[in-house]
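Q: Quick one: sequence and predicted model below, then my questions.
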Amino acid sequence: MSHAPTHVTCSAVSFDWPDGTPVFDGFHWAVGPGRTGLIGLNGCGKSTLLKLVAGELSPGEGQISVAGTLGYLPQNVTLDTGARVDEVLGIRTTRAALHAIEAGEATEANFAAVGDDWDVEERALATLDQLGLARIGLDRTVGELSGGECVLLRLAALLLARPDVLLLDEPTNNLDLRARHRLYAAVESWNGVMVLVSHDRELLERVDQIADLRDGEVRWYGGNFTDYEAMLAAEQEAAERMVRVAEGDVERQKRELAEAHLKLARRKRYGQKMFENKREPKIVMGARKRAAQESAGKHRIMHTEKLAEARERLDQAVEAVRDDAEIRIELPATQVHPGRRVLTLTDLHLAHGARVEGEWEVRGPERIALVGGNGSGKTTLLRTIAGLLPPASGEAVTHVPTRFLPQRLDVLDDGRTVAENVARFAPHASNNVIRARLAHFLFRGARADRAAGTLSGGERFRAALAALLLAEPAPQLLMLDEPTNNLDLASARQLTGALESYEGALLVASHDVPFLESIGITRWLLLDGTLRPTTAQEVRESRWDG
């Protein structure tokens, strides 16, 4: 690392998507040393901001500067399956030259390739060990690794490069509990500038400050996520108090305006009566009438302006109160009666080695958590049940309409709009019905006309969930693979709310124990070579996960 002060600065940055959707307009942001947790609702631009800083996207206007070297871990890590571990770590050339020198090829080119990096292998192995990857070595290929191991390998490459600025986008996605704890330790030991986007509360407890991105602006909160929540709760309590005060002010101004109208009406009636009785000279009554009209006009204008000002203060107060909308749906067609057979697995051996001995059943609206370490076969089991992979032997039989939502959310056609994607799953539903249903999933009006390819991770998940839950026939067995990946904390709550309305059987593979507990899991199953019962307590303590 360099010893110069490191920072990231965004000055008057504007960025729009190709379809014209604005993301940032005159955006300003500066980040210095320390660990910064970047949070915000899905679709607010967190991942886009990291891509802009990393240079993967270019701003339409403004400038972005990074002092020092930069490393970036994207949300979806894709590595060449044929690449070797040392190649991903960026040390293959140096390592090859080092081995050549040790074998007697002491050429100038080999010495130049090694430079001062004589301990490159030791440092690489130490970095792999730090992340729990010591067993994979430097000569294996990426195709032999699990998805979680690929994420850790990409992080190992960044740690080995020792950049001054490190950007991490949802780094705990696809990581089992043991791997997550390895990553937590790496984050805690980081000394440079780190910006991490995450929905993982445990990870956010390890940051030095929270940057809350909302409506194109960042608000800063010192401390970790618990500190942020406490400060935000105090802010919201004050904002709600201001709403009550502003509402009272509006009502008071309404009463005063009504009273002013009443007084003016009485004066008008009195003046008319005086005029009819001719108790004063005509010129005096005319002057009095003009003065009264002028005074009445001023009085009315004053109270009308006060009411408008009070309403403006109320609008401002209401804007300060957060309204993170929740999904509200009714899904009676998904109902499964208790005791009804939903799924049967018989002597099932999966393509990648795991197995289910004997006969195993799901009956009624059970809610089952499928847990296990990375590479244990959870995704393979779900894909086998969904009919996307053939078993090595045995069979998996579903007895009710079934839908599967994979990690990659590839049930959506990126070139179609949200509404068009849902229509593919419910071809007999009218456009009006589809849009009414989508509104419950927070895709209202023009939002339903956005192309799936332009959606954020959380929006894409919501659209995919809508497509499956609104499908015909309604799914009575819903299988979800790591559903909270890419979801911010508000979206995870929205998902929990949506699943509360679901009346069918659930089979959920996840490492997110708090989420699993929030959706009312009735049975916990561990896949670790074989399928066996476990408990939430055992999962939390990671006894099955090393």
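A: Yep, it's here.

Q: Only C-alpha atoms from now on, for both contacts and neighbour counts.
A: Noted.

Q: Any buried residues in stretch 381-401, and which?
A: Buried positions in stretch 381-401, judged by neighbour count with 16 or more other Cα atoms under 10 Å: 381-386, 390-391, 394-396, 398, 400-401.

Q: just stretch 340-347 next, same as before
A: 341, 342, 343, 344, 345, 346.

Q: want to compare, so here's the second one:
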Amino acid sequence: MPSTHPVISVSGLTVTWPDGSPTLRDLDLALSRGRAGLVGANGSGKSTLLRVLAGRQRPSAGHVSVHGEVGYLPQDLDADPSRPVADFLGVGATLAALRAIEAGRSDEHLFEAVGDDWDVEERTRAELERQGLPSGALHRRLGELSGGELTGLAIARLLLARPDVLLLDEPTNNLDRAGRERVHDLVVTWPRTLLVVSHDRELLERVDRIADLRGGSLRWYGGGWSSYAAQVAAEQEAAQQAVTTARNEVRRQRRDAVEAERTLAQRRRVAATAERTTGIGKAARDYLVGRAERSAASYRHVHADRLDTARGDLERAEQAVRDDLTIRVDLPQTAVPRGTRVLTHTEAGLDIVGPERIALVGPNGSGKTTLLRSWAGLAAPTRGEVHVHVPVAFLPQRLDVLDADAPLAVAVARRHPGAGPEQVRARLARFGFRGAVGDRLVGDLSGGERLRATLAALLLADPAPRLLLLDEPTNNLDLASYDALVTALAGYRGALVVASHDQAFLGDLGLDRTIDLGADGVDGVGRGSLDG
């Protein structure tokens, strides 16, 4: 069970975008020892919060206190392909000093570089092996590793540093099943303080509590994912009932206000009739009129107050109901007649016919991304020839389609010079980017927001793609957007190929067959690796 003593304390934390708009505002956080998950909609500030806690980003205001050494795994690893793995792990200089000493050198600075780390190579190799990395990885360069292997390497770097606080941002992205299980085990066995941002429900099931970042504030829920989901569902059911009750009360108060005006009008008619029939004097008449007006004003005021109160209750009730973002893949004229050949990969013996839905699976490093890129026409195939017979769109794993330094609407328009500004804005709006959000820099978007933006850019193409190639599309998605993506792809009528390690996601897609590259890489396509 987590300790009650806070290891991380945050008060009044505010972080703003370069344009001055806030991503976090006046946030408070007290995180004690134990394992915690952090969830929230894309763009709510989860990754920003982790960067601030890790000391990678300065807040605009507020106080942050972290006790102990921090290990931080960012969502997007900035890795120079030419950098040696040993340097990335932080052991390059120590290993070089050891080699020099073993070769007979006795320079004092070499012994200082080694310090007490005489077993650094053994510890490093053991940690790499625990992360499923090949034995020779220590002497390779980062560019020789797959995305999943790079994530495993980054986790190994953290564990070698033995931090007191572990901050993980989507640690299972790009990992195959074995890699995910290793991260799950890490979360379960971590003995100190851990905060993880993730859309991986299996991982979130293993934390002690979950914080939901919404509207700039945190709300804590005890237990893992199942407990969190049940509590949120109960809250939302109550919130929806409160909205229904509040709307009914607003309607009742409006009816009462109308009835009150009718009553006042009737009183005025009665008073006018009495004045004509009784012949009362002017002074008495003025007195009665004044009293009636005062009574009417008070009567109106009471009903106006009641209506304002009912409206305020409705507004508060509606705010408690989650309006989670949904995205829609709505492609006109994307249908592919059944049996129509969509793609041919010669020598590999592979035909894709529409509207097939195919999963492309295999361990990290087996060549899934390479194969998709060749099918998309972005790289030469490693064997045979590729012929694509319909318009194709490729969603890359790194989401680097759009210019990071350009405003979103401008970046999308650059890819489609034939589309007018209104058409671009309309397409962005359908993916949740409305109003001024379209003016934000692409580089300032969260991972999930960048996925939606990239989808919007790809699907604006004319002609619309009839073959959609997706490389790990659930990376960086918040939970609501994950559900929305599954729903959207269920309605897509073209041919679909999805490379993913997320078995739950693949199970939700209604697949026709699976291409398993196995451990033999792309060549496995030609050796009976297709199963339906």
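A: Cool, got the structure. As the structure is a computational prediction, the values presented were derived from the model and not from experiment.

Q: sorry, back to before: dump the buried residues of stretch 340-347 of the first structure to JSON lines, plus secondary structure.
A: Output for those, formatted as JSON lines (DSSP: H, G, I helix; E, B strand; the rest coil):
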{"residue": "341", "secondary structure": "strand"}
{"residue": "342", "secondary structure": "strand"}
{"residue": "343", "secondary structure": "strand"}
{"residue": "344", "secondary structure": "strand"}
{"residue": "345", "secondary structure": "strand"}
{"residue": "346", "secondary structure": "strand"}
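
Q: the residue most distant from the middle of the first structure, which is it?
A: residue 281 (78.6 Å; Cα atoms, centre = their mean).

Q: which residues touch residue 418 of the first structure?
A: For residue 418 of the first structure, the contacting residues are 447, 448, 449, 450, 451, 452, 463, by Cα atoms under 8 Å, 6 or more residues apart in numbering.

Q: which of those sit farthest apart?
A: 449 and 463 (11.5 Å; Cα to Cα).

Q: Between those two, which has more neighbouring residues?
A: Comparing residue 449 of the first structure with residue 463 by other Cα atoms under 10 Å, the one with more neighbours is residue 463, at 26 against 15.

Q: Show me which pair in the buried residues of stretch 381-401 of the first structure is furthest apart.
A: Farthest pair in those, by Cα to Cα: 394 and 401, 21.0 Å.

Q: Now do residue 207 of the first structure against residue 333 of the first structure, distance only.
A: Look at residue 207 of the first structure and residue 333 of the first structure: by Cα to Cα, to the nearest Å, they are 44 Å apart.

Q: Sorry, wrong one. I was asking about residue 63 of the first structure.
A: For residue 63 of the first structure relative to residue 333 of the first structure (Cα to Cα), the value is 53 Å.

Q: What of residue 79 of the first structure?
A: Residue 79 of the first structure is 42 Å from residue 333 of the first structure, by Cα to Cα.

Q: So residue 438 of the second structure belongs to a strand, correct?
A: No: using three-state DSSP, the assignment for residue 438 of the second structure is helix, not a strand.

Q: ok, now which ones touch it?
A: Applying Cα under 8 Å, 6+ apart, the residues contacting residue 438 of the second structure are 407, 408, 409, 425, 428.

Q: The first one pairs with which position in the first structure?
A: Right, the one you point to is residue 407 of the second structure. Under the alignment (TM-score structural alignment), residue 407 of the second structure maps onto residue 417 of the first structure.

Q: What's the local residue count around the nearest residue to its match once chain neighbours are set aside?
A: Take residue 417 of the first structure and drop its neighbours on the chain: the residue closest to it by Cα to Cα, 6 or more residues apart in numbering is residue 451, 4.0 Å away. Neighbour count of residue 451 of the first structure, defined by other Cα under 10 Å: 20.
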